[in-house]
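1. Sequence isn't available, so here's the structure alone:
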């Protein structure tokens, strides 16, 4: 059985985040998120402020964290009614790569049990943030699929001016656990110069797949991205 006792690295991260209040702390300004029907509140953060989001199992409930929402590029993270990461979306190029790579992942890695890793829904390679609102326990097969999404996103970004990637984490009904049961991915590529837009959609369980099952999902992703002319 896997030893779930926090290791030294995890304890250091916990110590660094223990004194932090759940995001509405000093230095962040809250305002109404008029684009959310559930009345969620939005907090604008930048790459430095993101470090103030504690690496805790539950964040603020039905909350939205944003980087530069008024700018041409942005990153948005939403939590569900329990405060768990629920949706992450980025227009590629929104923020600098998080310099604290691996810190919250190391903590979240302890929550998933054997066969899971702490991973970013929006991967680091496409500048997905490393704070808890973007990090969840992911089965290794699902993590490989998310990494494939990362590669396809970068491929599309090379040929288009605007690429938007969205990842939604789904949880089992009446389950207050922090491990998502399923993910859905949305990738959109647009090129204003030729007025062409395309998108792909992929949904998969957060579990270990057989090699054949994993390959089927990867082939589906590849076919859709090919159809997008990326």
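-> Alright, I've got the coordinates. Worth saying up front: this structure is predicted, and the values here are computed from it rather than measured. Numbers count the residues shown, from 1 in each chain.
2. From here on, just use CA atoms for contacts and neighbour counts.
-> Will do.
3. Can you show me the helices along this protein?
-> 8-17, 103-108, 140-159, 211-227 (DSSP state H).
4. looking at those, which is buried most?
-> Among the helices of the chain, helix 103-108 has the highest mean neighbour count (mean count of other C-alpha atoms under 10 Å), at a mean of 24.
5. for that helix, packing partners?
-> Other helices and strands packing on helix 103-108, by 3 or more C-alpha pairs under 8 Å, 6 or more residues apart in numbering; DSSP states H and E, are helix 8-17, strand 116-120, strand 135-139.
6. I'd like to know which elements the first one is packed against.
-> What that stands for is helix 8-17. Counting contacts by 3+ C-alpha pairs under 8 Å, 6+ apart, helix 8-17 is packed against helix 103-108.
7. returning to that earlier point: could the helices and strands packed on helix 103-108 be laid out in CSV, adding distance to residue 158?
-> Listed next are these as CSV, based on distance: least, C-alpha to C-alpha, whole Å:
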stretch, distance to residue 158
helix 8-17, 35
strand 116-120, 22
strand 135-139, 26
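8. Structure two is appended below for comparative analysis:
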């Protein structure tokens, strides 16, 4: 389609009022001679003056937004995997348990040389003893010619847990129990085999730290003082 051209005549107009040339209106979209057209910039609809849209800049922004979304997705997946790993590690042992009771299996004494022992004395040279063997998590219980009294080891397991303040930690009671001696023969021994978190392993609460506290008791009489140790092999 040819561009329309309007021609203006100078006939009847005093000399000098307009240039001595024919006035022509350039078609829309056609640049005047000696001028250039900027094809790299265009205006967005409704953007108004001074808000030209740079096509190359737009492509760069889209690329950066795509990269940002990809990074967010990768980080989300990584966090999910880490959380699943932590949950799997933490829940390898059972949830907190209180009041566990076991009857010791009869064994020949004496106690292992690396066991840590406590004892309680009774009248007429009688006594009861309780020991913890860290390698294997074993409780050893013994007595000396008691007269029907129950002998047992009271034990408590504490784990290092987060809190109560941000970045802090505290010892949380995790398990408790008793190991009963099941025989009345003189110098008899009994063993209860347990399984506790090691002090150097990641525990139920996601931190590293495990300790045991125990005492030996003769029911109806008395108990020894409490003894505590980190549960290291």
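-> Happy to help now that I have it. Owing to the predicted nature of the structure, the values given are computational and were not obtained by experimental measurement.
9. And the TM-score between these chains?
-> The TM-score (TM-score structural alignment, normalised by the length of structure 1) is 0.22; 83 aligned residues with a C-alpha RMSD of 5.5 Å.
10. The closest residue to residue 75 of structure 1 other than its chain neighbours: neighbouring residues, count only.
-> Leaving aside its sequence neighbours, residue 75 of structure 1 sits nearest to residue 90 (C-alpha to C-alpha, 6 or more residues apart in numbering; 4.3 Å). Using other C-alpha atoms under 10 Å, residue 90 of structure 1 has 25 other residues around it.
11. ok, and the closest non-adjacent residue to residue 121 of structure 2?
-> That would be residue 127: by C-alpha to C-alpha, 6+ apart, it lies 4.3 Å from residue 121 of structure 2.
12. no, scratch that, I was asking about residue 138 of structure 2
-> That would be residue 193: by C-alpha to C-alpha, 6+ apart, it lies 4.6 Å from residue 138 of structure 2.
13. do you know how far that neighbour is from residue 132 of structure 2?
-> 10 Å (C-alpha to C-alpha, to the nearest Å).
14. that older thread, would you mind confirming that the residue nearest to residue 121 of structure 2 makes contact with residue 118?
-> No: in this structure, residue 127 of structure 2 is not within contact of residue 118 by C-alpha atoms under 8 Å, at 10.6 Å.
15. out of residue 193 and residue 132 of structure 2, which sits in the busier spot?
-> For the pair residue 193 of structure 2 and residue 132, the greater number of neighbours falls to residue 132 (29 against 14), based on other C-alpha under 10 Å.
16. In which helix or strand does the more buried one reside?
-> According to DSSP states H and E, residue 132 of structure 2 maps onto strand 126-133.
17. Any buried residues in that strand, and which?
-> By 16 or more other C-alpha atoms under 10 Å, the buried positions in strand 126-133 of structure 2 come out as 127-133.
18. shared neighbours of residue 193 and residue 132 of structure 2, anything?
-> Listed as contacting both residue 193 of structure 2 and residue 132 by C-alpha atoms under 8 Å, 6 or more residues apart in numbering are 138-139.
19. List the contacts of the residue nearest to residue 140 of structure 1 when sequence neighbours are not counted.
-> Nearest non-adjacent residue to residue 140 of structure 1, counting by C-alpha to C-alpha, 6+ apart: residue 116, 5.8 Å away. Contacts for residue 116 of structure 1 (C-alpha under 8 Å, 6+ apart) come out as 109, 137-140.
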